[in-house]
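1. Below are the sequence and a predicted model for it; my questions follow.
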Amino acid sequence: MRTARARHYLMCRPTHFDVVYSINPWMDPTKPVDTPLAIAQWERLREVYLNLGHTVDTIDPVPGLPDMVFAANGATVIAGRALVARFRDAERRAEGPAYHDWLRDNGFPELRTAAFTNEGEGDYLPVGDWLLAGTGFRSDPRSHDEAQEFFGRPVIGLQLVDPDYYHLDTALTALDENTVAYHPGAFSPGSRAVLERLFPDAVRASAADAAAFGLNATSDGHNVVLPQNATGLADQLRDRGFNPIGVDLSELLKAGGSVKCCTLELRRAH
C-alpha cells in the first residue's frame, strides 16, 4: 500500500510566460507561444493539487521574467531551511531575489542565497535522508558541498550527460522516501552505477517517456502527477501501486518545463 502525505507547494502563475530566448534545447523563440493556454494548463495543475488536499501558495509573477513560472528552480527548502537559487543564465538571475523575498516574508527566516550556481529543486531532490544533486549543465558541482553544509544531510552528486535533460528533475523523480524513477540514458556511467546501488528497485523510464518529460513529475507518496503523454511510465507506476494522474502542460514544455518545474515544495521543520 502506498500512503499519500499532504504537501505544501509554491507556484507562480505564467502571466508573463513566453519563449524569447534559448537557454536549453527545448526553447525555440521562433515558435509561437499561446500564453492564455499556458495559464489554463497551469491552473489545471494547481486544481489537481488542491483536489488532492495539498496546500498551494503563489508568488507574484514579475514582468520581464517569462521563466518565473518554473518555481522549482527558485530554491531548495528542507526542514524549514531555504537555499535560494543562483542562476547560471543572465535572463533568469532576477528570479533568485524574488523567491528570496517571498520565502523571507512567508515564514522561512533560515535562508541564504547560494554562493555557487545552484538552480534549486531543478537539480536538488531530497529522497529519504539523502539529497540527490545534479550537475553537468546548470548547477556548479561546488554547490553540492555548499548544500551539504547548509542542510546537514549527505549529498549524492549525479552527472547529467544529455543536454535534453539539463536539470536533474527532467531525468529523475522521487516517488517516496525509498523509491525513484529515472531515465538511465540521461546519466554518466558512474552516476547510473550509483543510482543502481542506491535504488535497485527504481522505476526505469523509457527514452520515449523521458522525451515526453514524464519524469518531471511530483509525488505525494501515492499520487504521481506527470505529463499525460508519458503513458508507459504511468503504466509502470500503476503496476507499483502508485496512482498516476496525467496532465497537459504542452505549452510550458516549449520552454523545457512541466509538472515538477512548476512546483517548489516547501518542507517545513518537523
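-> Done, it's in. Remember, it's a predicted structure, so these values are computed and weren't measured experimentally.
2. CA only for contacts and neighbour counts going forward, please
-> Noted.
3. So which bits of the longest helix along the chain are buried?
-> Looking across the chain with DSSP state H, the single longest helix is helix 35-51. Residues Thr35, Ala38, Ile39, Ala40, Gln41, Trp42, Leu45, Arg46, Val48, Tyr49 are the ones in helix 35-51 that count as buried (16 or more other CA atoms under 10 Å).
4. Give the burial count for Ala205, as a bare number.
-> As a burial measure, Ala205 scores 23 neighbours (other CA atoms under 10 Å).
5. And for it, nearest residue in space, chain neighbours not counted?
-> His183 (4.9 Å; CA to CA, 6 or more residues apart in numbering).
6. ok, now how distant is the residue nearest to Asn223 when sequence neighbours are not counted from Thr170?
-> For Asn223, ignoring the flanking residues on the chain, the nearest one in space by CA to CA, 6+ apart is Asn243 at 4.6 Å. From Asn243 across to Thr170, the span is 20 Å (CA to CA, to the nearest Å).
7. more neighbours, the two?
-> Neighbour tally, Asn243 and Thr170, criterion other CA under 10 Å: the higher count belongs to Thr170, 28 against 20.
8. returning to what we had before: contacting residues for the residue nearest to Ala205?
-> Ala171, Leu172, Arg204, Ala205, Ser206, Ala207, Ala210, Leu215 (CA atoms under 8 Å, 6 or more residues apart in numbering).
9. now the residues you listed as TSV including secondary structure and distance to Asp164?
-> What follows is the contacts of His183, written out as TSV (DSSP: H, G, I helix; E, B strand; the rest coil; distance: CA to CA, whole Å):
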residue	secondary structure	distance to Asp164
Ala171	coil	9
Leu172	strand	13
Arg204	strand	17
Ala205	coil	15
Ser206	coil	14
Ala207	helix	11
Ala210	helix	10
Leu215	coil	13
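10. which one of the residues you listed sits closest to Phe70?
-> Nearest to Phe70 out of the contacts of His183 is Leu215 (CA to CA; 15.2 Å).
11. Let me know how buried the closest one is, in neighbour terms.
-> Leu215 sits with 30 neighbouring residues when counted by other CA under 10 Å.
12. Just confirm it contacts Val225, I think it does.
-> No. Assessed by CA atoms under 8 Å, Leu215 is found out of contact with Val225, at 9.8 Å.
13. the helices in the stretch 51-200 of the chain, which residues?
-> For the stretch 51-200 of the chain, applying DSSP state H, counting those that start in this stretch gives helices covering 95-105, 142-151, 189-198.
14. Below is an additional structure, to be compared with the one above:
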Amino acid sequence: MTERPLYLMTDPGCFDVCYQINPWMKPDAWKADPSACLTAAKTASGELKQALQGLGAQVETIGAVQGLPDLVFPANAAIVLDGRALPARFRYPERQGEEAIFREVFCRLKTRGLIDEIVDLPEGVFQEGAGDAIWDADRSFFWAGHGPRSSRASLSVIHKVFGQEVVGLELASDRYYHLDTCFCPLAGGKVLYYPAAFTADALATIRARVPEHLRIEASDEEAQAFCVNAVNLGQRIVMARAPDSLKAKLAGAGYSLTEVDLSPFILSGGAAYCMTLRLDRKSRPERAILAAE
C-alpha cells in the first residue's frame, strides 16, 4: 500500500490580520474590508486543502479559536518526526496563546494513535515548530533556522529529542523570520532557497551541503510572492501564485506546480507550508513502508 501523507490544517473561520509581528503583516489592508478578506481566506484555505487531497494527501482540520488568528499556520505548532512531537514555544506574546491549544490538539492526536509521544522544550528556549526545523528526506537531517524567532539553543534540543543531525542556518532578516519562508528541500535532493535571507555563514553551509546543480535560487520577486513557502509531494509542488520565472525554473528541474491564490494569508506573512503541518513524516523509508501496511 502506498503511504498517504497526513497533514494538519486549521479552519480559517477566525483568521484576521489585527497585529504586526513581521514586516509582511498588513492590518490596514485587512481592516479596509474584513468581510471580503475573510471570505477570500476561507476560499483560499479550502482550495489548498483540495489541492493536497487531489495529490493523495489526507488532511486533519482543527477548529478556529477567536483571538488567535495565526492558529491557521500550524507549521509553527510543533516539529513532528517518527511519531514524536516537540510542541513550539513562541517568541511573541501574540502567538503564545496558541501553545495550549496546539498541545490539546497533540494530546487528542496521541489518543487517536496518530502520534506516539509529546516532548516538551526546556524552559527559556524558543522554537517555532516545523517552520524553523525542516526535515530533508534525501539527506536525512533537519535544516534548522534560528535568529528572529527560534533560539540557537533549540538546535541541540532538536538533536537530542529526535536523535537526528541538525544543520543550523542563521536567518539574516526579520522579513524572512522563519526558515520555511526562504528554504524548501525538494524530492530528489534539490533545494529551493532565497540566498538574501541568510547570513554569510549560513549561505556557506547551504553551498557546502548542496551541490550547485541541486540548488534553485529564488529571486526577490519569487521570494516576495511566498513561493518558497511551499509543500512538496514527490515531483509535485503546491505553492502560492508563482511568477513565470519560477515556473520555468521548476519545470526545468522536473517538478510540476499546483498553484493556489493564498493572497489573504500572505497579508499575514504565510503561505502553503505555513498553513500545514506534516504529521506522519518518517526519518527512514522503511518506517514509512511499515506505517502504510
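-> Cool, got the structure. Model, not experiment: these values are computed from the prediction.
15. Residue in the first structure paired with Thr181 of the second structure?
-> Using TM-score structural alignment, the partner of Thr181 of the second structure in the first structure is Thr170.
16. Could you pull up the residues touching its match?
-> With CA under 8 Å, 6+ apart, Thr170 of the first structure has these contacts: Gly122, Ala210, Phe213, Gly214, Leu215, Asn216.
17. Next one: the first one relative to Gly256 of the first structure, how far apart?
-> For Gly122 of the first structure, the distance to Gly256 of the first structure (CA to CA) stands at 11 Å.
18. In terms of neighbours, single out the busier of the two.
-> Gly122 (30 against 25).
19. ok, the more buried one - contacts?
-> So Gly122 of the first structure contacts Ala72, Asn73, His167, Leu168, Asp169, Thr170, Cys261 (CA under 8 Å, 6+ apart).
20. now do Met11 of the first structure
-> Val56, Asp57, Thr58, Ile59, Val69, Phe70, Ala71, Cys262, Thr263, Leu264.
21. The first one -> the second structure?
-> With TM-score structural alignment as the criterion, Val56 of the first structure lines up with Val59 in the second structure.
22. what's the closest non-adjacent residue to that match?
-> Nearest residue to Val59 of the second structure in three dimensions, chain neighbours excluded: Tyr7, at 4.8 Å (CA to CA, 6+ apart).
23. go on, Leu171 of the second structure?
-> Phe198 (4.7 Å).
24. Count the neighbours of that neighbour for me.
-> 22.
25. Now check Leu250 of the second structure against the first structure: what is it aligned to?
-> When the first structure is aligned by TM-score structural alignment, Leu250 of the second structure is paired with Leu237.
26. What strand or helix carries its match?
-> Using DSSP states H and E, Leu237 of the first structure falls within helix 231-239.
27. buried set for that helix?
-> Thr231, Leu233, Ala234, Gln236, Leu237.
28. same thing with stretch 186-193 of the first structure?
-> Neighbour-count burial for stretch 186-193 of the first structure flags Ala186, Phe187, Ser188, Ser191, Arg192 (criterion: 16+ other CA under 10 Å).
29. quick check, nearest of these to Ala269 of the first structure?
-> Ser191 (30.2 Å).
30. and the gap between the residue mapped onto that closest one from the second structure and Ala208 of the second structure?
-> In the second structure, Ser191 of the first structure lines up with Ala202, judged by TM-score structural alignment. According to CA to CA, Ala202 of the second structure stands 10 Å off from Ala208 of the second structure.
31. again with Phe141 of the second structure
-> 15 Å.
32. and the aligned partner of Asp70 of the second structure in the first structure, how many neighbours?
-> Using TM-score structural alignment, the equivalent of Asp70 of the second structure in the first structure is Asp67. As a burial measure, Asp67 of the first structure scores 26 neighbours (other CA under 10 Å).
33. For Asp67 of the first structure, give me its contacts.
-> Shown in contact with Asp67 of the first structure (CA under 8 Å, 6+ apart): Pro14, Phe17, Asp18, Arg92, Ala255.
34. on average, how far is the longest helix of the first structure from the matching bit in the second structure?
-> Comparison of helix 35-51 of the first structure with the second structure after fitting gives an average deviation of 0.6 Å (mean CA distance after the TM-score superposition for the first structure).
35. That helix - contacts with which helices or strands?
-> Packing partners of helix 35-51 of the first structure (3 or more CA pairs under 8 Å, 6 or more residues apart in numbering; DSSP states H and E): strand 55-58, helix 250-253.
36. Need the winner for burial among these.
-> helix 250-253 (a mean of 22; mean count of other CA atoms under 10 Å).
37. Over which residues of the second structure does that one lie when aligned?
-> Using TM-score structural alignment, helix 250-253 of the first structure corresponds to residues 263-266 of the second structure.
38. what separates that stretch from the chain centre, distance-wise?
-> On the basis of CA atoms, centre = their mean, to the nearest Å, stretch 263-266 of the second structure sits 15 Å off its chain's mean C-alpha point.
39. what's the average distance of that stretch to the first structure?
-> Once superposed with the first structure, the aligned residues differ from stretch 263-266 of the second structure by a mean of 0.5 Å; criterion: mean CA distance after the TM-score superposition for the first structure.
40. How about residues contacting that stretch?
-> Residues outside stretch 263-266 of the second structure that contact it (CA under 8 Å, 6+ apart): Trp24, Met25, Cys37, Leu38, Ala40, Ala41, Ala44, Phe226, Ala240, Ala271.
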